[in-house]
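Fold the following for me, if possible:
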Amino acid sequence: MKLTIPTWLTLLRIVLIPVLVMVFYLPYKWTNFASAAVFILAAVTDWLDGWIARRYHQYSAFGAFLDPVADKLMVAVALFLIVQGHPTPWMAFWASVIVGREIAVSALREWMAELGQRATVKVATIGKIKTVAQMVAVSCLLYSINPKYPLHPGTDIWLGEWIFHLGDWLLAIAAVLTLLSGVQYLHAAWPALRDDEKAAATRASEEKRKHG
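Next up, the predicted model:
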């Protein structure tokens, strides 16, 4: 199996996940800057590997499989860190919505792939907007949350409190868009799922007649 440049960038994104966790828990005041920087670097590699793949036609089946896995792992781990660093009910709720939707849509895509209709659940425009809002929100929250030095009024983190509120609102918006895009995916896949269910019922009925 030949590894292309986009695939190497995707693998780098996976390697950055434990780096993000380690940096987040370092007992220093600058770890919030470093955490945000690691996540932003991962987001840049996500954009860059897609651009290189399209520009130079460096596509691979392994890369197509690994890219969304790397994205979801990075976002999920970052959200877990944010909730641990700022454990409020709303923060946990928005994070649960985003991670839960990703699991559900991944399962839906796998099912559609088995039916030979994976293209039916391709990324929609609202999903792209959600991704941008989510990436900016997570970057802002990682920047403004430090588990060793919690955010408080009068913080010496540059614009930390303002950026925290921006990230908080953007995460809520991303969670709402996540639900809407999930409904879109389900609506697009529903005819194929319904037809598959009817076909399964027909096969079961025929089997019952044969052995009845």
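
For the rest of this, base every contact and every neighbour count on C-alpha atoms.
OK.

okay, which residue is most central for the chain?
Centroid-nearest residue in the chain: K72, 3.6 Å away (criterion: C-alpha atoms, centre = their mean).

Does the closest residue to that one other than its chain neighbours lie in a helix or a strand, and which?
Closest residue in space to K72, ignoring its immediate chain neighbours: E102 at 7.3 Å, by C-alpha to C-alpha, 6 or more residues apart in numbering. In this assignment (DSSP states H and E), E102 forms part of helix 89-114.

buried residues in the next helix or strand after that helix?
Downstream of helix 89-114, the first helix or strand assigned by DSSP H and E is helix 125-144. Residues of helix 125-144 classed as buried by neighbour count (16 or more other C-alpha atoms under 10 Å): 127, 130, 133-144.

structure for this one too, so we can compare:
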Amino acid sequence: MIASLLSLSRFPLALLVFYEVAVAGNGMAAALLILLGTLTDFLDGWVARNFGQKTRIGAHLDHIGDKFFVLLTLTAFYLKGDVGFLPLLLLAFREISITLLRFYGLVGSVNGLGKLKTTVEFLSLVTLCLEPNLGKALLWVAVFLAYLSAVFYIKRPLRVGL
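Prediction:
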């Protein structure tokens, strides 16, 4: 229950980040909200594992919450003119594709590369608020890791004959 609430909290947090980036232009507030979103991403899994709250719906909420948070925040940066359309498009395509494949059980479980990708995504979002040029570079690293991890997500089920 608590783990799922933490996952769900990323949805309103993403809306607040969108406002702070695209409307208010308050980079420090946006960075703090992104850090809070990052913390909820860490805590929901930790709570689920350590307090017996692991559920299939909770895992889906976690993944969808991450994707919504990252893509809405990137959309805000795009609308503000801080990032180009290409990294947003590439990440959106990858995230939607993997989420759909995961929903239908056609990709493997989260791997270390996927966790690293998510960490770099969140780090790039915070950095875009504070140091945009470095944030853009980190965003491209996240795009690279996104597609590299996708190969492993898809390759593993293919190897076992799904």
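
just to revisit the earlier point, list the helices and strands the helix holding E102 of the first structure packs on?
Helices and strands touching helix 89-114 of the first structure, by 3 or more C-alpha pairs under 8 Å, 6 or more residues apart in numbering; DSSP states H and E, are helix 61-85, helix 160-211.

Show me what counts as buried in it.
Under the neighbour-count criterion of 16+ other C-alpha under 10 Å, helix 89-114 of the first structure has 91-92, 94-99, 101-102, 105, 108-109, 112 buried.

Adding distance to R55 of the first structure, write these out as TSV.
Shown next, in TSV, are the buried residues of helix 89-114 of the first structure (distance: C-alpha to C-alpha, whole Å):
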residue	distance to R55 of the first structure
M91	38
A92	39
W94	35
A95	34
S96	36
V97	34
I98	31
V99	31
R101	31
E102	28
V105	28
L108	29
R109	26
M112	28
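
E206 of the first structure: which of the residues you listed is nearest?
Closest approach between the buried residues of helix 89-114 of the first structure and E206 of the first structure, by C-alpha to C-alpha: M112, at 24.3 Å.

That closest one: what's it in contact with?
By C-alpha atoms under 8 Å, 6 or more residues apart in numbering, the contact set of M112 of the first structure is R118, T120, V121, A189, A192, L193.

Please tell me how far the equivalent of the third one over in the second structure sits from V120 of the second structure.
When the second structure is aligned by TM-score structural alignment, the residue opposite V121 of the first structure is G108. Plainly put, G108 of the second structure is 21 Å away from V120 of the second structure if you go by C-alpha to C-alpha, to the nearest Å.

Please apply the same query to Y147 of the second structure.
For Y147 of the second structure relative to V120 of the second structure (C-alpha to C-alpha), the value is 13 Å.

who touches V110 of the second structure in this structure?
Neighbour list for V110 of the second structure: Y153 [criterion: C-alpha under 8 Å, 6+ apart].

same thing but 10 Å
Taking C-alpha atoms under 10 Å, 6 or more residues apart in numbering, we find V110 of the second structure in contact with H63, R102, S149, A150, F152, Y153.

ditto for R13 of the first structure
7, 19, 38-39, 41-46, 67, 70-71, 73-74.

Would you mind finding the match for it in the second structure?
Match for R13 of the first structure (TM-score structural alignment): R10.

Superposed on the first structure, what's the mean shift for the strand or helix carrying that match?
Under the criterion of DSSP H and E, R10 of the second structure resides in helix 2-18. When the first structure is superposed, helix 2-18 of the second structure averages 1.6 Å from its matched positions, counting by mean C-alpha distance after the TM-score superposition for the first structure.

Might you report the residue contacts of V23 of the second structure?
Contacts of V23 of the second structure (C-alpha under 10 Å, 6+ apart): V17, A76, L79, K80.

number of nearby residues for the last one?
Number of residues near K80 of the second structure (other C-alpha atoms under 10 Å) recorded here: 14.

Counterpart of it over in the first structure?
Match for K80 of the second structure (TM-score structural alignment): G85.

Would you check that its match makes contact with L142?
Yes. In this structure, G85 of the first structure is within contact of L142 by C-alpha atoms under 10 Å, at 9.0 Å.

any common contacting residues for these two?
F24, L79.

before we move on, back to that, buried ones only from the contacts of V23 of the second structure, please, as a ChimeraX command.
In ChimeraX syntax, the buried subset of the contacts of V23 of the second structure is picked out as below (16+ other C-alpha under 10 Å):
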select :17,76,79
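
Of the contacts of V23 of the second structure, which is the nearest to K54 of the second structure?
Nearest to K54 of the second structure, judged by C-alpha to C-alpha, of the contacts of V23 of the second structure is V17 at 27.7 Å.
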